[in-house]
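Visitor: Sequence first, predicted coordinates after that:
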Amino acid sequence: MTATAATTDTPIGPFTAIVDAEGCVLASGWTATIEDLQPLIHKSLRPSDIRMVSNLGSITMAIEDYHRGELSVIDDIPVAQQSGEFLMHAWKVLRTVPAGSPVTYSEFADMAGRPAAIRGAASACARNAAALFVPCHRVFRIGGALGGFRWGLPAKTWLLAHEAARGLSAPTVG
């Protein structure tokens, strides 16, 4: 399978997305290189070839609009990820966490229907290949510590502040 990829400049640095032939995001994040993203794609979905393009149409537009403050534009962008049943479900649940209303890993585990699976919830965030579109940046540790973020804590801090600044309430994290 051949996929396409494009890099978009954002206030937190270059953002690259890899998209399959059906227009689903396979992997994305704040990087200028597809080499950082390819290993994140599940083997069953991994393209044999990735063609760089200058623009991914509605996906590039959503990336630009989100970073300008239109937070909901990422909600309907299709994503393709593959894993076990819990992670697949957890990624769907992550897409329901509202911008400006981040949750703790415990709350996320509860939302995913497994209150005791806090490590599983953290694993869902860590293994998420489609950053931004599956907004794992909206999950933090109890007590307000940010936890981890593949694209760096400065990026996570920026994203949370960006969402909070749009008139939505957010807890103080740090």
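Guide: In hand now; what should we look at? Numbering: from 1, shown residues only.
Visitor: can we go C-alpha only for contacts and neighbour counts from here?
Guide: Fine.
Visitor: And the strands in the protein?
Guide: 2-10, 13-19, 25-29, 49-52, 103-104, 139-140 (DSSP state E).
Visitor: also this one, for the comparison:
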Amino acid sequence: MPTRPPARLFLDRAPSPIGELLLASDAEGMLRAVDFHDFEPRMLRLLGLHYGAVALEPGAAPTATRVALAAYFEGDLTALTAIPWTTGGTAFQQAVWRALGDVAAGTTLTYAALALRIGKPAAVRAVGAANGANPLSIVVPCHRLVGANGALTGYGGGVERKAWLLAHEGARPRG
């Protein structure tokens, strides 16, 4: 469901085994974006697309968000489901992102299979584009999508991080 632009966004940073995470949250404690420190321009671009000109102010992410992320990286693969999030985006993007949330940790799905799940079997490329525009890296698990032959394909945080995340979750994609 589309959401209205936040009046304020707060930027926090959190450690992870694969690089510092940038966490953008709103005043209500909803996570609006997650990305890696070396992809900050990408995160800012996606936030701009979803909300227009919104300045990021320094501020702590909700404790529950930080705790859930730490628990995920420590091996509790279900911890991310406890993080409250919302984001802008088209109705189609929202459908893709909701469906991504249903892809269980330790599994992968092809772009075509996700397109089928959302009732748009011919929209494989559009699913890929929506996946690439996901502002909530890791939390909305776009890393769980793989190519038609099971090979790793692009990931906003880099294919090496995608491989690490899938291995962390116990998934065994080819590639």
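Guide: The structure has been received and is ready for your questions. Keep in mind it's a predicted model, so treat the numbers as computed, not measured.
Visitor: And the TM-score, once the two are fitted together?
Guide: The TM-score (TM-score structural alignment, normalised by the length of the first structure) is 0.88; 169 aligned residues with a Cα RMSD of 1.8 Å.
Visitor: about what we covered before: using CSV, please lay out the strands of the first structure together with mean neighbour count and distance to residue 148 of the first structure.
Guide: Shown next, in CSV, are the strands of the first structure (neighbours: other Cα atoms under 10 Å; distance: least, Cα to Cα, whole Å):
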stretch, mean neighbour count, distance to residue 148 of the first structure
strand 2-10, 19, 21
strand 13-19, 22, 18
strand 25-29, 27, 14
strand 49-52, 14, 28
strand 103-104, 22, 12
strand 139-140, 26, 8
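Visitor: Could you dump those into CSV and include distance to residue 121 of the first structure?
Guide: Listed next are the strands of the first structure as CSV, based on distance: least, Cα to Cα, whole Å:
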stretch, distance to residue 121 of the first structure
strand 2-10, 28
strand 13-19, 24
strand 25-29, 19
strand 49-52, 30
strand 103-104, 10
strand 139-140, 9
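Visitor: what's the closest of those to residue 154 of the first structure?
Guide: strand 13-19 (11.0 Å; Cα to Cα).
Visitor: And that closest one against the second structure, how far off on average?
Guide: Strand 13-19 of the first structure: mean distance to aligned residues in the second structure after superposition is 0.7 Å, counting by mean Cα distance after the TM-score superposition for the first structure.
Visitor: Could you tell me where that strand falls in the second structure?
Guide: On the second structure, the counterpart of strand 13-19 of the first structure by TM-score structural alignment is residues 19-25.
Visitor: how near is the aligned residue in the first structure for residue 91 of the second structure to residue 92 of the first structure?
Guide: Here residue 91 of the second structure is matched to residue 85 in the first structure, going by TM-score structural alignment. According to Cα to Cα, to the nearest Å, residue 85 of the first structure stands 11 Å off from residue 92 of the first structure.
Visitor: what about the aligned partner of residue 53 of the first structure in the second structure, neighbour count?
Guide: Per TM-score structural alignment, the equivalent position to residue 53 of the first structure in the second structure is residue 59. For residue 59 of the second structure, the number of neighbouring residues by other Cα atoms under 10 Å comes to 16.
Visitor: hang on, isn't residue 59 of the second structure packed against residue 13?
Guide: No. Residue 59 of the second structure is beyond contact range of residue 13, at 9.2 Å (criterion: Cα atoms under 8 Å).
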